[in-house]
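3D, please:
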Amino acid sequence: MRYFDYAATCPIDDTALNIYHDVSRDYFGNTESLHDEGTKAGTLLEHCREILADAIGVESEGLYFTSGGTESNHLGIHSLAKAGRGKHIISSQAEHSSVHHALEMIEKEGFEVTKIPFTKDGFVDMDDLEKAIRKDTVLVTVQMMNGEIGTFQPIEEISSICRKNGIYFHSDCVQALGKLDMKAYTPLLDSFSLSSHKIYGPKGAGAVYLSPSVPLPSEVRYGSHEKGIRSGTVNLPGVAAFTAASQENIHQLCKHQEHFRHLRNLFRHTLLPVQDRIKIVGKTAAESTIIGMLVPGMEGQWTMLEANRRGCAISTGSACSIHQQTPSKTLLAMGYSEEEAKTFIRISFGKHTTADDVTALGGCLKEVIDAHHYVTRVKV
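A predicted model of the protein is given here:
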């Protein structure tokens, strides 16, 4: 099977896997325990915190390890919302499902949420965002890199607007880590989320950054771990493996970006024979690992299954929402109809993807599209 669903999850790196095994065996103590085994584990945890913080350009005291991107988004959004005095939050319509769920939960606590649409190019509509700001707006939350079409949002501009208006800014950076130079953007954020398995680390680990400059109220520090930010024993093997995977892939960023540019160009070339029967969605950066496509007249689920039957694993969108059988939130945010959105498929490359893989995928999709059009003509 040729794998093109790296935006959903990545295979674990050998280095990360070995570290996970070694730490599980040699650092089994609870990081909060006061005996020697606990102290040894706690020392390793703080070492990982410092390494990861340095790699992404933040203060280690604001970095907290979590179970993954979903928990990180919930903690970031909840903490910043409670840190301010207002009750109004602005988000985009195209956020990851974990952000939507976090916002639904906080609405039950009396907050009001305004969701901004995307432009046809796949970016948050900045005019609408500025118009949505109110005196009681406390937080803006916008994903850095869209997980369905790969567009990189205007983080600098959003941050500038937030700073000017005294509004906190949280960003879901799960898809961005390892694809962009995080050090260029983390100083612009008050909070952001990361996930291990999107960067060749193990599942069940992640991190949230909460800027030490944000005065967090005592009510958000209700846990017994990670300085009260969360409860539950820290997954130290996962944290260590996540840290190693992040460090390795950040160091290889330029190499990977060039690799992804080559794969994107090659993929577009392979689709030339059917270019009149597909549509690439959004204006994505050349080094983006994600390509969103519409195949008019063909449901995305059917296209995915036919590709799978031919040995290519692709997706119809976020792995956290596809089983709900709902159209892509990103496509709807861009103004596409539900029927159009149902024809959506997502291709996402990884560092293990080869030129041969991409050529094979192009041939696979051409075969699927040609077969569908042949059957359609026969029925007519």
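
drop to CA atoms for contacts and neighbour counts, all remaining ones
OK.

just the strands in the stretch 251-380 of the chain please.
Under the criterion DSSP state E, counting those that start in this stretch, the stretch 251-380 of the chain contains strands at 279-281, 290-294, 312-313, 344-348.

Just say which of these is most tucked in.
strand 344-348 (a mean of 26; mean count of other Cα atoms under 10 Å).

Can you report how many residues neighbour the residue nearest to residue 267 when sequence neighbours are not counted?
Spatial nearest neighbour of residue 267, excluding adjacent residues (Cα to Cα, 6 or more residues apart in numbering): residue 358 at 5.9 Å. A total of 22 residues lie near residue 358 under the criterion other Cα atoms under 10 Å.

and if you look at residue 70?
Look at residue 70: counted by other Cα under 10 Å, it has 24 neighbours.

what's near enough to touch it?
98, 99 (Cα atoms under 8 Å, 6 or more residues apart in numbering).

Pull up the gap between it and residue 172, please.
9 Å (Cα to Cα, to the nearest Å).

okay, the strands of the stretch 251-380 of the chain in TSV with distance to residue 167 next?
TSV is the format used below for the strands of the stretch 251-380 of the chain (distance: least, Cα to Cα, whole Å):
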stretch	distance to residue 167
strand 279-281	31
strand 290-294	30
strand 312-313	41
strand 344-348	33
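
For the comparison step, fold the sequence that follows:
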Amino acid sequence: MIYLDHCATTPMSTEALETYTKTAQTFYGNEQSLHDDGDSASQLVHHCRNKLAAIVNGQAEGIYFTSGGSDSNITVLLSLAYGNEDRGRHIITSPLEHPSVYQALEKLKQEGFTVDEVAVKANGEVCLDSLAQLLREDTILVSICHASSETGVIQPLESIGQMLENIVFHSDTVQTFAKIPIDVKACRLQAISMSAHKLNGPKNNGACYIEPGTRWKGLYPHVTHQNGWKPGTIDVPGTAAFTEAAWAFHENRNEIAATWKDMQQWMLAELPGDVFSLFGDADKRLPHHLALRAKDIEGQWMMLECNRHGIAISSGSACKSSDSSPPRSLVAMGHNAASAHGLFRISFGKDTTYRELEKTVEVLQRIESSSAGTGAS
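Below you'll find the model as predicted:
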């Protein structure tokens, strides 16, 4: 199988696996226990906090561990909203977000919060003028992803941050953390969400960063773990493997991104433009991500046909609901339902080769050619 669905998940790297195994065998104490084994585990967790915070130019005490990206988004959004609701109950987001963001915001709407969505330009970037118009005196929270998992378009976080005064700014950076630069200070971000399994780390591991001093309220009473963040013993081996995987990307990200960008441009050049089209900005996008459409072919059918040929791609976010509605990000960009339903996503990993991409281009063209005139759409 040729695996080109790295925005959905990635295989654990050898280094992350080795780190997990060694940590599980050596640092098995509960990091809250007061004996030496507990203290060793606690020191390792503190080391991981330092390393993860350094990737985004943050502070170690702002790192809180979770069970992954969805958990990070839901927990941080609820915690920030509850911690600041005495100042207002208005929240702004975008139609580009991961489903977990909408799950959290839907709960908040049911509890009396008001949520508005910023408009999106045709190239997939949020409209800053629209954001400015939505800001109110009672706006307490803005949540805009760093890059949409569906479109791959990178959002202007620094410009957004400059617009927000006394408003908490959160970004879902699950698709970008350690892969492209994120500076929480430069972007004036108070909170971000991260996940391990998007960068060759273990599943069911993630983290949030909340800038120290930012107001938040824990979701559960009488919790002592992570300063009241959430109950449960920290997965120390998973946290160590997450940190190992993140640093492997961070230290080599320029080289990796350059390789991916070359692959991305090569693949676009090989696919005939009169048949295959790209959703979103061609330049302001994740270097390992292609959001494509083949003329008159549904994305899900393209995904199934590729799978039949031994190639794993995606027809959108792996966490999207199972209903038949088109991707809301593409509708917000101005695409009609038929066009939006054509989305299929190809995403590279560290070990992706040109030979695999050559085979994929060949298969995509074969599928398109064989489907012409057959009513595959």
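
coming back round to it: what about the strands of the stretch 251-380 of structure 1, which gets the closest to residue 150 of structure 1?
Ranking the strands of the stretch 251-380 of structure 1 by proximity to residue 150 of structure 1 (Cα to Cα) places strand 290-294 first, at 4.8 Å.

Now that closest one on structure 2. Mean distance?
Averaged over the aligned pairs, strand 290-294 of structure 1 sits 1.1 Å from structure 2 after superposition, using mean Cα distance after the TM-score superposition for structure 1.

list the helices and strands that strand packs on?
Here strand 290-294 of structure 1 touches strand 279-281, strand 344-348, going by 3 or more Cα pairs under 8 Å, 6 or more residues apart in numbering; DSSP states H and E.

And for the residue most central in space within structure 2, nearest residue in space, chain neighbours not counted?
Nearest residue to the geometric centre of structure 2 (Cα atoms, centre = their mean): residue 174, 2.6 Å. Nearest residue to residue 174 of structure 2, sequence neighbours excluded (Cα to Cα, 6+ apart): residue 194, at 4.6 Å.

Same check on residue 197 of structure 1?
Counting by Cα to Cα, 6+ apart, residue 203 is the residue found nearest to residue 197 of structure 1 once chain neighbours are left out, at 5.0 Å.

correct me, but the one you found touches residue 69?
No: with contact defined as Cα atoms under 8 Å, residue 203 of structure 1 does not count as touching residue 69 (10.2 Å).

What ranges does the stretch 101-250 of structure 2 have for its helices?
In the stretch 101-250 of structure 2, the helices defined using DSSP state H, counting those that start in this stretch lie at 128-134, 157-163, 236-270.

which other helices and strands contact the last one?
Judged by 3+ Cα pairs under 8 Å, 6+ apart, helix 236-270 of structure 2 is in contact with helix 14-26, helix 36-55, helix 354-371.

To residue 165 of structure 2, which of the ones you listed lies closest?
In terms of Cα to Cα, the element of these nearest to residue 165 of structure 2 is helix 36-55, at 23.5 Å.

Run the chain-centre distance for the closest one.
Mean C-alpha position of helix 36-55 of structure 2 versus that of the full chain (Cα atoms, centre = their mean, to the nearest Å) differs by 24 Å.

After that helix, heading C-terminal, what element do we hit next?
For helix 36-55 of structure 2, the following helix or strand on the C-terminal side (DSSP states H and E) is strand 63-66.

distance from that following strand to structure 1 after superposition?
By mean Cα distance after the TM-score superposition for structure 1, the fitted strand 63-66 of structure 2 averages 1.0 Å away from its aligned residues in structure 1.

Let me have the helices and strands packed on helix 236-270 of structure 2 in CSV, adding distance to residue 343 of structure 2 as columns.
Below are those laid out as CSV (distance: least, Cα to Cα, whole Å):
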stretch, distance to residue 343 of structure 2
helix 14-26, 32
helix 36-55, 32
helix 354-371, 13
